[in-house]
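Q: sharing a sequence plus its predicted fold:
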Amino acid sequence: MAQPAGDLARPGPADILKLLAPYPGRAAMATRIALICALTAFVTSAYGTPEAAISAYVVFFLNRPDRVLSVVLGSALLVLVTVLIGVVMVVAMFALDDPMWRVACIAGLSFGLLFVTSASKLRPVGAIIAMIVGFALDELGSVPFGEVATRALLYVWLMVAIPVGVSIGVNLLIAPSPRKLAGRALAKRLRLAAQSLSEPGVTAGALSECLHEGDAEIGTWLKLSVVDGSSVRDDVGPLRQAVSSTLAILVAANLAASEPSGRLPASFAAPIAETLENMARMLDAGGYPVDIELKLPSMTELTPLARLVVEDLRDAITRFAVVEAQTDVEGESKVESGARTEARTQAQVEGKTTPPPAAKRGGFFLPDAFTNPDHVRYALKTTAAAMFCYLLYSQINWPGIHTCFITVYMVSLGTTAETVEKMTLRIAGCLVGAVLGTAAIVFATPVLTSVAGLIALVLIGAWLSAWVAFGSPRIAYAGFQIALVFFMCVLQGAAPGYDLTVARDRTIGILIANVVVYLVFTRVWPVTVAARVDAGLAALRQQWVRLAALPDAVTRRAQAASAMAQCGALEQDIALMHYEPSWVRPEAQWIAERRSALAKLDALEGPMFLLAERRPGDAAIEGWLKRVVGGLAVSAVESDVSAGAMGATGVQGAGGTVVTALPAGQDPDLPEAAANDDTRTALLLLGDARLTQLEHAASNDAAKELTAHASA
């Protein structure tokens, strides 16, 4: 099982070294980013455009692992910035000569863009756009007449256009295709499953982390592979089936690695591991395996759990890319949907209840865009912090710290915990970047004799920053900040710069912005992640109830992968809470209850998935889910899904209604053959044992805490 959620966001020195360890594709990504930054620095030096450091830094926001998304994102950002520069030109006609109007326009445009950032799908780049618009208006305020103002706007456009153009060119030449990345990801998962069969104790944690990553990114790559021509349409169906089969392989391997009774003897583990390794090599080569043969000994001597593992692995491997009758991972076919509607109507006539349908996808704006006040508050808080920094360096006439205005947009996030976490990482990255930048100015810059030397220096610094930024999300923001500060120190103009004052001022500006954002986001309308956790728990349980009843294997597995990824995201949210100040963070008991519920859901993922694979709609799954949330507030979680009960029986306990699964042989809803199924019995016993173990652990922790309070 995964480590406790509360420990996920507290990396120690050993954890940091592990997060910095190489993995397939990391060096290639860092090299590509470094090359684009170096070429951007070369172009800005050749043409003498100002703010070369910002141009190099924008590269980090333009690139993704695959070439299609990188090109599309860069092109879209360039079009958007071009439109916004036109808006700025119109605004400047009325506000250029009046400082008060200029400040008002900066604040108004910042608020509008930040609101759209928070309330729509523009979130990944919205803050960058708001920063560019504000910076453009600020630059216009320092020009003496209109012609220079026009040239200043051109330079602001070039500040984005140069890295976009370089990024598109480099990505088209050397970036990997989406098909290659999808094959590489599937091969990595198959190799991990193969390794777990021979080294179960070593790979158990890695398997859990892999399951919590989900399949969304791989699915996106498969769609994009058709767009760029790296896959033909006839291959998409088998590859989607391969993604579905890989999930089943990972779940079965995880069960074998985490349960001693599920371990496979060498006579089974060796041929299965060898087959998985051969399949991984085919995926790495750009193809996918078909007509797979797997010869295994008789399973009569295996335990029920081990036999279940072998059966699942054999079926998933031999039918790895065999397209099933229904393979639409986005939703159900019209025929199936109609049948489901008819069944739901019949159930309502008979007085039964069914799980609620899945929510429809929204458009550009989020469903709560115009009803949730947090979107307006986020825009107001970020704008207020940015305007304070703008007025600070303007009034004290210290333009060298103008980076405080820029940094506010980079640091602010929707919740207090995320903002403080990002600020912590950025301060650490700021200090590291300042040390590297100052060392480069003192020791490297004096020996540079040409622009080529400066480009080499940028290449090295960008590569180190990208290695951190495009690794684990837990330290990624530190890499972004290292890049920003390093570029601010080294790229002082069209030629190598030696002024340590520039590095000092820009670093001070970044630190000022972090302090201002911290004070604003922790004191003014602080937003805790608690509401998101409760809503996520309710949605997660609904998702398991729905997928447990799906008869189609591919759709069910896609939903299961999404549910596992959601569980991992909720664990991260719980872990983020230790960044919240005491007056924002929920009570310790509240956190402990949610952490316990997530630990139980994590422990039940394997048994629920395997049970749903064999018997869709099994009553034991709903029983487990009710038992998980039995101690939580009904209004937060239980009320949203009470209508989804599937026939389990319950007993009243101190913490609420605790529903337990009926043992095999006593379930009136299943035929006699199903009741005698020893694999189902083994799964029921496994799920109950895991829940009981976690409940006892939670009770012991509560007793220790009560004793500590009493002795105090």
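A: Here it is on my side, so go on. Residues are numbered from 1 along each chain as shown.
Q: CA atoms for contacts and neighbours, from now on please.
A: Noted.
Q: please enumerate the strands of the stretch 351-500 of the chain.
A: In chain order, the stretch 351-500 of the chain shows no strands, with DSSP state E, counting those that start in this stretch as the criterion.
Q: now do the helices in the stretch 401-550 of the chain.
A: Here the stretch 401-550 of the chain has its helices, by DSSP state H, counting those that start in this stretch, at 403-411, 416-439, 451-469, 476-490, 500-523, 530-548.
Q: winner for burial among those helices?
A: Comparing the helices of the stretch 401-550 of the chain on average neighbours per residue, with mean count of other C-alpha atoms under 10 Å, the densest one is helix 476-490 at a mean of 28.
Q: just want the angle from that one to helix 451-469.
A: 160 degrees (axes from the mean of the first three to the mean of the last three C-alpha atoms, to 10 degrees).
Q: residue 339: which element?
A: Assigned by DSSP states H and E, residue 339 falls within helix 334-349.
Q: so can I have CSV of the helices of the stretch 401-550 of the chain showing distance to residue 299?
A: Below are those laid out as CSV (distance: least, C-alpha to C-alpha, whole Å):
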stretch, distance to residue 299
helix 403-411, 57
helix 416-439, 50
helix 451-469, 47
helix 476-490, 47
helix 500-523, 60
helix 530-548, 27
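Q: among these, which comes closest to residue 580?
A: Evaluated over the helices of the stretch 401-550 of the chain, closeness to residue 580 peaks at helix 416-439, with 4.9 Å, by C-alpha to C-alpha.
Q: got the contact list for residue 711?
A: Under the criterion of C-alpha atoms under 8 Å, 6 or more residues apart in numbering, residue 711 has no neighbours.
Q: try it again at 10 Å.
A: Applying C-alpha atoms under 10 Å, 6 or more residues apart in numbering to residue 711 gives the contacts residue 705.
Q: let's bring in a second one:
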Amino acid sequence: MATQTNAVPGVPKITALGQSFWQLIRKELTPYPGRAWVAGRVTIASTIVMLLVMTFRLPGGFLGAIFTIFLTRENPMATFRAGFRAVAAFLIATGYTIVTAAMLIDDPVTHFLWIVVSLFIAFYLIRILEDYGTAVAFGFMIAGAIPVWDQHALNVNERLESTLWITFSVAVGVAVTIVVEYVFRSVHPITDLTEGIDARLEIVESILRATAEGEPVDPKTQERLQLYSSVGASRLRRLILRSEYSAQFKAQASAAASLVGRLTDIAESFKQSLIERRSRIDPTDAERCRRLADQIAELRKALWLRKLPEDIKMPSHTELSSLNFLSEMERTVAFIPKAFMATESVKSYIPTPLDEIPHERIFVADALSNSGHLQFALRGTLAAMACYVVYTAIDWRGLSTSLATCIITALSTIGSSRQKQILRLGGAILGGVFFGMGAQIFLLPYFDSIAGFTILFAVVTAISAWISTASARLSYLGVQMALAYYLIHLQEFTIQTSLAIARDRVFGVLLGLFSMWLLFDRLWVRNALDEMRDAFTQILEMSAEFAEQLVRRDVTKAILRVRQLRDRINASFITVTTQADAIVFEFGPDRERKLRIRDHFRRWQPSIRTLLQLQITLSQYRVKQTLLEVPEEIARTGTVFEQSIAAMMRAMSSYISEKVPSPVPDLQSSATEFEQAIRTYHQSHGIPLSSEASDIIVLVENIVSVLVPLYDDIRSVFSTNEERVLLSSRVNISNA
């Protein structure tokens, strides 16, 4: 009886977990504007590559097909550059393979060492190259060349020919992807990024207008709002990072995208509160909803016209509303133009030395100084070499697909190990077993032409592409699914019906997944909450240092340091977002509190992004006119203001990292003194307030309006017992 009594309460939990999982899958697979275009481009490009591979009997065709997923970008030019880099990486890897393997092939010991070194280089490049597609291109070439150069039945010329064919297949895939991108963009010139932001703003605007008129929200609008609130803004940020915009504008657009995502989340809560509301809406609140809807409409108009949005006045804290979340929505909308630094002189601002130098970085900034890159490469090399030793020892060469699996699953920013395990295994089962072997058993024996195989290939590719365009929580499943299917059906130049070959390749994928789980995911890996907390505190600490750079006397050194801090802060933003998605896949007794802290971090991140953009704008003025060139009183009060910002940032970091915070100065008072010093100087000299001085005053007021509420929120959250106990326990476990 005791056993039955204990078992009953667990049933609702299992049911609730299953329902939550199903809701997650349903929302992730729901269409959104632009998704069908992306999936269609990938499907058409992959199918064309498949037809070329089958027609002209190109070895290594699965690589050409899988790169159609890797290379899809925000615009054709970005796709062209990514494709060019991928082909260049394959050519470099080919030259490296031909020279080194030919020299070391005769001796088994040196050949084994060549494999170890080559895999280490491949994994190290995945970590330190800025472009992931380029790094994977090099790694795939190594993973494809190792089995070729292990075939002693082939002479050196035949091995060389096979190696060159692999590079050519990828070049074909790249060329097809670029052509398809250009054709699609000519037919559908609107960018996916513009559609994604506009669609979210349109939904919020519709809800506000319906509220102002006292009408119910359209069910379709409610469904779309729920979808966008679920998937978040991670895909928008990926599109921004892959775009051809300058680094400065990428940071601005990322901040705006985060704010739009935050606005969508708040609108979802706003809609729920309207459903539960029983009383009529006050006319004053209806007017505020109408005014906010008009402001969003102006933002959308500026977006379509590619104009800088006009500044929106921050609502007063004393302006209360009977509608829940309305004030928060007003504040979030007011932040969006501030992310783009919408002040008059900034619109016509002449670039300064602080502006981004127009060149692309090949390697990450800490490529040689960060020990984490070496740890990553060692983890990947150990996992891949374990696969190589196993299939070589048992003489099962069909398992060589495990090497390519290790390369493609070595993603350092995909989330926690548990999340990676689920997505990898699910992709292998769906693509390799369900679609791959299932097609061999039930469909392919009845196909007598390439037409049927093409239809089946396009359907599986479309499903994989659709999943790969989901949020970061699920997108990797589509990539892994496509890879598993292509490994089975795009290696030979005929319809593959042999289950033995499919079995070998599926088992090779599973061997690679098991090795990555056993070695790669176990060494030097921490849980997602710790990673998220550390990244967030680093953002606050670097933001404090950023503020301190604005009061340095040496402007040249300050500029260089500001550039470094800006890049590192933006990279940490990505880490926070990634780990926030990963926490969903972690279970245990503390899961509910972890998710609550996760929601806090996600709520605060858009404000931090906005603060960074406001500080960058202020730094532009500081570079233009240094402290030595401004009146002494303005320089003194400006220095006090920036030091107050740094102190408040470090205090927030201390609260989150369980340290005793230092006393925080009154930021509002220091801001008032700074503004008063600027006004007094102009009045005493009888000159009107310049546009630049007005802009600085506006920036200072905006910084205060963002930072003070953020500080109060963080202090109140981490002054409570539950959050402090949870984070303290995590810190103690990590230190132990």
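A: Received it, and whenever you're ready, just let me know what you need. Remember, predicted model here, so these are calculated numbers, not experimental data.
Q: after superposition, what is the TM-score?
A: The TM-score (TM-score structural alignment, normalised by the length of structure 1) is 0.70; 631 aligned residues with a C-alpha RMSD of 5.8 Å.
Q: re the thing from before, out of the helices of the stretch 401-550 of structure 1, which is closest to residue 576 of structure 1?
A: Per C-alpha to C-alpha, nearest to residue 576 of structure 1 of the helices of the stretch 401-550 of structure 1: helix 416-439, 5.7 Å.
Q: check the offset of that closest one from the chain's centre.
A: 20 Å (C-alpha atoms, centre = their mean, to the nearest Å).
Q: packing partners of it?
A: helix 403-411, helix 451-469, helix 476-490, helix 500-523, helix 553-576 (3 or more C-alpha pairs under 10 Å, 6 or more residues apart in numbering; DSSP states H and E).
Q: the shortest one maps to which residues in structure 2?
A: On structure 2, the counterpart of helix 403-411 of structure 1 by TM-score structural alignment is residues 401-409.
Q: any idea what sits nearest whatever residue of structure 1 lines up with residue 123 of structure 2, other than its immediate chain neighbours?
A: For residue 123 of structure 2, the aligned residue in structure 1 is residue 114 (criterion: TM-score structural alignment). Leaving aside its sequence neighbours, residue 114 of structure 1 sits nearest to residue 379 (C-alpha to C-alpha, 6 or more residues apart in numbering; 4.9 Å).
Q: still on that earlier bit, can you list the buried residues in the helix holding residue 339 of structure 1?
A: residue 344 (16 or more other C-alpha atoms under 10 Å).
Q: closest to residue 192 of structure 1 out of the helices and strands packed on helix 416-439 of structure 1?
A: Per C-alpha to C-alpha, nearest to residue 192 of structure 1 of those: helix 553-576, 16.9 Å.
Q: got the angle for that closest one vs helix 416-439?
A: Using the same axes, to 10 degrees: helix 553-576 of structure 1 against helix 416-439 is 70 degrees.
Q: so how far is residue 189 of structure 1 from the nearest residue to residue 569 of structure 1 once chain neighbours are set aside?
A: Spatial nearest neighbour of residue 569 of structure 1, excluding adjacent residues (C-alpha to C-alpha, 6+ apart): residue 212 at 8.0 Å. Distance, residue 212 of structure 1 to residue 189 of structure 1, using C-alpha to C-alpha, to the nearest Å: 12 Å.
Q: can you list residues touching both of the two?
A: residue 206.
Q: any chance you could map the helices in the stretch 601-712 of structure 1?
A: 619-628, 639-641, 672-675, 678-711.
Q: need the three-state assignment for residue 32 of structure 1.
A: helix (DSSP: H, G, I helix; E, B strand; the rest coil).
Q: what does it align to in structure 2?
A: Using TM-score structural alignment, residue 32 of structure 1 sits opposite residue 41 in structure 2.
Q: which residues are in contact with the nearest residue to residue 613 of structure 1 once chain neighbours are set aside?
A: Counting by C-alpha to C-alpha, 6+ apart, residue 553 is the residue found nearest to residue 613 of structure 1 once chain neighbours are left out, at 7.1 Å. Residue 553 of structure 1 makes contact with 241, 244-245, 248, 324-327, 329, 547, 559, 612-614, 616 under the criterion C-alpha under 10 Å, 6+ apart.
Q: just the buried ones from those residues, in ChimeraX syntax?
A: Remark: buried members of the contacts of residue 553 of structure 1, expressed as a ChimeraX selection using 16+ other C-alpha under 10 Å:
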select :241,244,245,248,326,327,329,547,559,612,613,616
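Q: let me know the closest of the contacts of residue 553 of structure 1 to residue 406 of structure 1.
A: Of the contacts of residue 553 of structure 1, the one sitting nearest to residue 406 of structure 1 (C-alpha to C-alpha) turns out to be residue 559, at 40.1 Å.
Q: any chance of the helices and strands packed on helix 416-439 of structure 1 in a markdown table, plus distance to residue 681 of structure 1?
A: Shown next, in a markdown table, are those (distance: least, C-alpha to C-alpha, whole Å):
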| stretch | distance to residue 681 of structure 1 |
| --- | --- |
| helix 403-411 | 51 |
| helix 451-469 | 47 |
| helix 476-490 | 44 |
| helix 500-523 | 51 |
| helix 553-576 | 22 |
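Q: of these, which is nearest residue 168 of structure 1?
A: Among these, helix 451-469 comes nearest to residue 168 of structure 1, with 17.7 Å by C-alpha to C-alpha.
Q: any idea how far residue 229 of structure 2 is from residue 493 of structure 2?
A: Distance of residue 493 of structure 2 to residue 229 of structure 2, computed by C-alpha to C-alpha: 45 Å.
Q: swap in residue 500 of structure 2?
A: The gap separating residue 500 of structure 2 from residue 229 of structure 2 is 45 Å, by C-alpha to C-alpha.
Q: what's the answer for residue 473 of structure 2, then?
A: Distance from residue 473 of structure 2 to residue 229 of structure 2, by C-alpha to C-alpha: 14 Å.
Q: mutual contacts of those two, please.
A: In contact with both residue 473 of structure 2 and residue 229: no residue, using C-alpha under 10 Å, 6+ apart.
Q: tell me which stretches of the stretch 1-150 of structure 2 form helices.
A: Under DSSP H, counting those that start in this stretch, the stretch 1-150 of structure 2 gives helices at 2-7, 10-28, 35-56, 61-71, 76-104, 108-128, 132-149.
Q: what's the most buried one of the ones you listed?
A: The most buried one of the helices of the stretch 1-150 of structure 2 (mean count of other C-alpha under 10 Å) is helix 61-71, showing a mean of 27.
Q: check the fit of that one onto structure 1 and give the mean distance.
A: Helix 61-71 of structure 2, aligned to structure 1 and superposed, deviates on average by 2.6 Å (mean C-alpha distance after the TM-score superposition for structure 1).
Q: how big is the angle separating that helix from helix 450-468?
A: Using the same axes, to 10 degrees: helix 61-71 of structure 2 against helix 450-468 is 40 degrees.
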